[in-house]
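Participant: Structure here, sequence nowhere to be found:
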């Protein structure tokens, strides 16, 4: 008697993620003899085939299904079920076979094959036969039968097999004939879109994009890993923390991998997997050296054939790595089953082999893991600069963090490597201190004669390069520019990386001072030098500055092309997800946002956000935070946007990076005024020392000149003046700013200024000036399809556009300007229909009951500890409520919050409760 469920495709539960890309690939089986779906456990092979079968049946296709198990590795049982599966697709095929198999004293294998082939030859339409879990088939007679079936069956038969391991028949001949379709684990992995559909749509988890990206990276799109993670997430409150630490040692993942994978392996495979897991990548010679074996090549072939989460890294299959979660799981098993001294010995042997074979960078990690600090320090000195030139800053940072501080303090090469990290991590003050210490060590070494010649020359060039970088990172562009010009020509030609880096720093300084031509010239020269030095990082950074110059000039298409060139080179040379790629991508987000492609902007931002926040210059972190706030506001999440901007302002003050503080202030004032909170906007300016009654925003800094870093303050002040019914004052202020931008050729920001000028003039009743400013703004934005510059100014901008449209014949009809205005109007209308942010001109912020209790104690002057004790909360919970309260009030600290409450008339009420 047959088990009927073995002959049915899997039940497709509701909420499965559609995979049209893979379904289309499987549809290629219509023109192929064999389709193979091969992947480790948990990659959704059976589910995918079930979805495809359902689609085929919807087209009236003939489909047979057989789910195999260990008992089917016997020729008689296998043929019985195979014939039954074929007859489910077409009852006319092999009708006499069951009787013959029951009555014949010997198994009639040839009769079965002949009957199936001859009956198939009578069919006019295709027949699909799916064999699921083919890894159970090992018997030689079954292999011979399937080989013969594929050889002699007519073209109407399409065999589809799913397997975790090697197939029981050869594929080489079919590949040559083009009769094979193969889907492996690389194609079966969930994309980020599919991960989002699974977790946020099908399972309604409502995870932010940053968490989705982290899970996607940790699981590498492994479907079972994502599903197991989601089961754990359902039971946890601190989801972000769980996701951040998600690994193969998590209980659910570990149980799955132990029960379904590792415990089924022979002892020698088990031992090899566990001990080789210390290696981030492995080859047969390396594994032999580390594990003391001679058969690693054979074992690796067996592991790969068994689909045990082993991923080849090259076409020749010399190098491999384990899936991230599988590697985590194996390492946890290693720690649980081996003595620490034995594990350290494995790492020491790995360091020996890698160092001897020229893989210095990988040897460092193993020397550190083996506890050999001096050896690790020497290795870091040898490979830190090549890694920095390739943008692998996080790797160098991790190594330095594990070395003893006194050891670094004695080695100036390590100190300079640390400055590179501090420079790129927006820590210029720390960088300056480390530079001074390194300078003392270098001078002492030169005086003692232990450092001389070309080595001394190179270290001095590196020292000066980093000095320029640290000055620039501290937002002192003019000082950095002067320092570079003083000795730029003295950089030896033998040090092209330092020469190119100096050029890039000079290009960035020129850009930040509004000198676009100077930025282009310096960056083009730097790019040539970096190309000679074969520094991918340097070339990418040169292209980034060139792109930023085009963006500032209003040439968004040109910027996009330069960014794309930089990204392509970073991926080609460094692989996907590098720091070099991230620092370009964070500015590509701005272009996508400007073109109103919010979904693509959010995805790209969250894909690279973590890298930038961990290791990025202030300018990159500044862009990241501003994009987060703008996207949140565009999606209607105004409280979130305000909180991000408040953090950005604090960061700008902490890092002494004035352009970040000013840019965040301008965005915060815009959002406060959008929700009608004029008082909070005025207070935000006052809190930054800007007097709204003054004619210039530099009241706090007498004699300061208008510059790109202070311009956002002018815009914020003009916004407030418009909101306070002083549009003529705003006009005068904005005209002053526009004149400087126009002279510099910085049209992107000029478009924003002219949009505000148009609103101010329209509110002042100055129709001619409003029309001129609106025409200016549209003339800059329309050719580049720039949308958000005008959309973000809200209904006031739409009023001006409608006013100007009736007076500008070129803005109607099928003209380029007309189509742009039409599209802009549609976007503006949709944005206005979106839920408006809470608040009005005098509306009180909406506080929860718990926030009201915190406010009462805050107004009465209680400390965080007092509040926690009085309300029975943890101190961190009090901090969380205060952060939300500050965001709603639009303030940065406790004092400002109390003043703001008094200003809106809630101070006494809050204190009284």
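Facilitator: Looks like it came in fine. Treat the numbers as computed from the prediction; the structure is a model and nothing was measured. Residues are numbered from 1 along each chain as shown.
Participant: From now on I want contacts and neighbour counts done on CA atoms only, so please keep to that.
Facilitator: Noted.
Participant: what about the spatially closest residue to residue 392 that is not a sequence neighbour, neighbour count?
Facilitator: Using C-alpha to C-alpha, 6 or more residues apart in numbering and skipping residues adjacent in sequence, the residue nearest residue 392 is residue 579, 6.9 Å away. When counting by other C-alpha atoms under 10 Å, one arrives at 23 neighbours for residue 579.
Participant: what sits against residue 579?
Facilitator: Taking C-alpha atoms under 8 Å, 6 or more residues apart in numbering, we find residue 579 in contact with 391, 392, 393, 611, 612, 615.
Participant: Swap in 7 Å and give it another go.
Facilitator: Contacts were defined as C-alpha atoms under 7 Å, 6 or more residues apart in numbering; by that measure residue 579 touches 391, 392, 611.
Participant: ok, which stretches of the stretch 401-550 of the chain are strands?
Facilitator: For the stretch 401-550 of the chain, no strands turn up when DSSP state E, counting those that start in this stretch is the criterion.
Participant: how far away is residue 100 from residue 114?
Facilitator: 13 Å (C-alpha to C-alpha, to the nearest Å).
Participant: no wait, residue 37
Facilitator: For residue 37 relative to residue 114 (C-alpha to C-alpha), the value is 27 Å.
Participant: got it, and residue 582?
Facilitator: From residue 582 to residue 114 the distance is 60 Å (C-alpha to C-alpha).
Participant: Please compare the first structure with the one that follows:
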């Protein structure tokens, strides 16, 4: 942990982007208030103690009261003083009114905190749904590395109602090391051990007594209202409102109304609950009837655009009244990121909606919601359109809007989970649905391991299409596209390939999205058989169609398969480049929480492992594993399983290992088999040969043939290859070198024939190890040289790690060295690889530096980098100027040091000249 020194201007990775979920349920910055903020005693106390050195806040401080007591205003001002005035590190998390479980809240919180931790990408920890060990494995390591002191503000923490059981918050607060402080607001009592926390000074609670406005504070808030009525009004007003901030504003509005005045106070009840009763009945009496009517209708919507609502109900200039309400803090809140769109404070909306349902005739409400839904649909604001349609309580309208929204929600916006939830509710209610809604519902179901349900709905849809009019043939053709998707996501790739070929060869007109999706499935089918040219041809055609329909999901899916094709081929550098770009584009288009980003992260984690970047691989795995229990995609999940087990240290209580063991059984036989194979290989590398043999026996692994007897039917080529490599490595582990060599030679020839460099390099290393066992260092050196030449252009380094002892021995015996590589780029790769493996290159540490060899010139990028080094810039500064990652800069510097024959950047800066 690092103690904070001076001020911190921003997070290590920049300020986090606005947090998005399916419901926009989180906000990562305090709201902007349109009214003058009164600095209350409690606000001053909290801000003053927060900015003391050392920080005077308790570990947890809570503002606890019903709605309307100004909790959010106080929290926001303390946070702004902390961040803006003092420049101290901290995060804000505002919870919406839709319930969220505590795990989801912690994951969102972790995502924002990660921006303050050097080397941690801020988008890595956001997810929907549970993940094993979220507090201990994600939040705790982050909090142990944030700069101190660190402030965490959570507004409306009680909105995660489902998980706030006794003990849940105790565990959360116990996660925080000294110097990390929580400042929370809640509308109800929270479930944690107050007595124990207060006894050790870790908790301070602030209720309505401290939140209540004092005379001077109320006078400042009310301003000219009190001045016009006279000072004697204020005590009566405070007595009636009991310091309730919302009540004070409401009373002031009534007093400012034409029929208001000091005499109006005598008609109030003396208690705050009475004032709230009055609010239910009379608050809008202070407003023009037109504005009252406007707000009644607006309360039917989760958010609204004033001009649209006013136009639909025939109201005049509502913006003037809106401005007045915003200036007075009257429960109207701007929606973050949406121009001129607002939502009501829940306190106001609950009461207005109840009044609207009682006083506005249902036909009028339905007509309003219908028109608002249609306006939103015209603007392609599908969430708003569906919300308005559902508020109308008209099944027909909901079905109509869904019919229009379905293609965009599923294929363009990747909102499959949200769409499935809505449609499932309508199906359960017996609402008749249109063809497009049902069609895209089946498509979305296939992505969430709901294959039986998808198959049932697909048959119903096929029956409807076959029994229809003359256009039925066209509909049946579209439905067959769903058969391709269902077979693919059931992991029956041979069947998916046959369906896809038949569909592509048919003479029917093809929807561009359907056409692109089937081509992508065909590409994935070719890829499993290592038909790389056919794979890329299908993807080239599919990507053009995806661009035509402007589907970021389909574009990202095609890029994922393309990156995987380079990974399978062995070109890790190109695969990583494609996958990193695909992930960045998908995040921009769909949001970092999209399931597609998790799929891409699975392949990216495998790329990072093969490149030897374990820290990056672990970060990507955190994203890959979070939704693996939902999507059921075997190809991407295999990448995540492989990467996770390569990084596994053998601890069977490790959360990642436990998560894999809980999720993998939900998948098809192929992934379960691959998990066992990767596990066997990792156990062998960890020296646990007996455990590996037991696992091999459980799956029926035939070591001599490199096959699994339990597998029914024909295995895909990639599956067969992984089984064969598992047998080879286990044979090596048990000392059966003869059988291992025979099998390895057979597989190496096949890999070379198929042009699969990564597999060939791995098998060359196996044969190197076998040659070393026989004492044939000459053959071992040749095998190692071949593997290095295969790996160099592809940045493959991880394959060499398990053979480190043999490589070290060959170098030490002088049977192998840099002289085997006349090409300077090959020598540079060897040096980088040895540094990665922690092997000292012979004769590399004591030679004196010399100027650059004219025969080995620096590249243009290397010359640019050296000019920045000579100017005294640090690596992070060079990264920013050249728009490169830190690993890339280190890579270039290592290469430069080789070419200049220098040990470090200081000497390089001294000897380099252009």
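Facilitator: Nice, thanks for sending it over. Since we're looking at a predicted model, the values are computed, not measured.
Participant: now what about the TM-score between them?
Facilitator: TM-score of the superposed chains, computed with TM-score structural alignment, normalised by the length of structure 1, equals 0.59; 651 aligned residues with a C-alpha RMSD of 5.5 Å.
Participant: Would you mind finding the match for the residue nearest to residue 392 of structure 1 in structure 2?
Facilitator: Alignment note (TM-score structural alignment): residue 579 of structure 1 maps to residue 595 of structure 2.
Participant: Also residue 549 of structure 1?
Facilitator: For residue 549 of structure 1, the aligned position in structure 2 is occupied by residue 565, per TM-score structural alignment.
Participant: so the residue nearest the centre of structure 1 is in which element?
Facilitator: Nearest to the geometric centre of structure 1 sits residue 607, at 1.7 Å (C-alpha atoms, centre = their mean). Per DSSP states H and E, residue 607 of structure 1 falls inside helix 598-614.
Participant: so how far is stretch 786-794 of structure 1 off the chain centroid?
Facilitator: Distance of stretch 786-794 of structure 1 from its chain centroid, counting by C-alpha atoms, centre = their mean, to the nearest Å, is 26 Å.
Participant: same question but for stretch 7-15 of structure 2, I mixed them up
Facilitator: That offset, for stretch 7-15 of structure 2, works out to 20 Å (C-alpha atoms, centre = their mean).
Participant: ok, now stretch 516-536 of structure 1?
Facilitator: For stretch 516-536 of structure 1, the distance to the chain centre is 27 Å (C-alpha atoms, centre = their mean).
Participant: Check which residues of that stretch are buried.
Facilitator: 516-531, 533, 535-536 (16 or more other C-alpha atoms under 10 Å).
Participant: Check stretch 394-413 of structure 2 too.
Facilitator: 394-395, 397-413.
Participant: and the closest residue in space to the residue nearest to the centre of structure 1 that isn't next to it in sequence, helix, strand or coil?
Facilitator: Nearest residue to residue 607 of structure 1, sequence neighbours excluded (C-alpha to C-alpha, 6+ apart): residue 213, at 5.9 Å. Following DSSP: H, G, I helix; E, B strand; the rest coil, the label given to residue 213 of structure 1 is helix.
Participant: mind listing what residue 213 of structure 1 touches?
Facilitator: By C-alpha under 7 Å, 6+ apart, the neighbours of residue 213 of structure 1 are 192, 606, 607.
Participant: isn't the first one right next to residue 217, touching?
Facilitator: Looking back up the chat, that one is residue 192 of structure 1. No - using C-alpha atoms under 7 Å as the test, residue 192 of structure 1 is too far from residue 217 to be in contact (9.2 Å).
Participant: neighbour count winner among those two?
Facilitator: residue 192 (19 against 14).
Participant: Apart from its neighbours in sequence, what residue is nearest that one?
Facilitator: residue 216 (6.4 Å).
Participant: Report the mean deviation for the helix or strand where residue 423 of structure 2 lies after fitting onto structure 1.
Facilitator: Per DSSP H and E: residue 423 of structure 2 is located in helix 416-428. Comparison of helix 416-428 of structure 2 with structure 1 after fitting gives an average deviation of 2.0 Å (mean C-alpha distance after the TM-score superposition for structure 1).
Participant: Look up how far residue 653 of structure 2 lies from the alignment partner in structure 2 of residue 709 of structure 1.
Facilitator: Aligned counterpart of residue 709 of structure 1 in structure 2: residue 719 (TM-score structural alignment). Distance, residue 719 of structure 2 to residue 653 of structure 2, by C-alpha to C-alpha: 28 Å.
Participant: more crowded one of those two?
Facilitator: residue 719 (17 against 9).
Participant: That one and residue 670 of structure 2: what is the separation?
Facilitator: On the measure of C-alpha to C-alpha, residue 719 of structure 2 and residue 670 of structure 2 end up 8 Å apart.
Participant: now swap in residue 896 of structure 2 and tell me
Facilitator: Relative to residue 670 of structure 2, and taking C-alpha to C-alpha, residue 896 of structure 2 is found at 45 Å.
Participant: which of those two has more neighbours?
Facilitator: Taking other C-alpha under 10 Å, residue 896 of structure 2 and residue 670 do not tie; residue 896 has more neighbours (25 against 17).
Participant: follow-up on the earlier one: in the helix holding residue 607 of structure 1, which of the residues would be classed as buried?
Facilitator: 598, 601-613.
Participant: okay, those residues in TSV with distance to residue 831 of structure 1 next?
Facilitator: Output for these, formatted as TSV (distance: C-alpha to C-alpha, whole Å):
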residue	distance to residue 831 of structure 1
598	12
601	17
602	17
603	20
604	22
605	22
606	23
607	26
608	27
609	26
610	29
611	31
612	30
613	30
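Participant: hey, where'd the strands end up in structure 2?
Facilitator: Using DSSP state E, the strands of structure 2 run over residues 2-3, 26-27, 60-64, 90-95, 147-148, 150-155, 180-186, 203-206, 332-334, 342-344, 701-702, 707-708.
Participant: Would you mind giving the ones you listed as CSV with distance to residue 760 of structure 2 and mean neighbour count added?
Facilitator: Listed next are the strands of structure 2 as CSV, based on distance: least, C-alpha to C-alpha, whole Å; neighbours: other C-alpha atoms under 10 Å:
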stretch, distance to residue 760 of structure 2, mean neighbour count
strand 2-3, 46, 11
strand 26-27, 48, 22
strand 60-64, 57, 23
strand 90-95, 49, 24
strand 147-148, 46, 22
strand 150-155, 50, 24
strand 180-186, 51, 23
strand 203-206, 61, 16
strand 332-334, 59, 20
strand 342-344, 60, 20
strand 701-702, 22, 19
strand 707-708, 19, 20
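Participant: Out of these, which is closest to residue 165 of structure 2?
Facilitator: With C-alpha to C-alpha as the measure, strand 180-186 is the member of the strands of structure 2 nearest residue 165 of structure 2 (14.7 Å).
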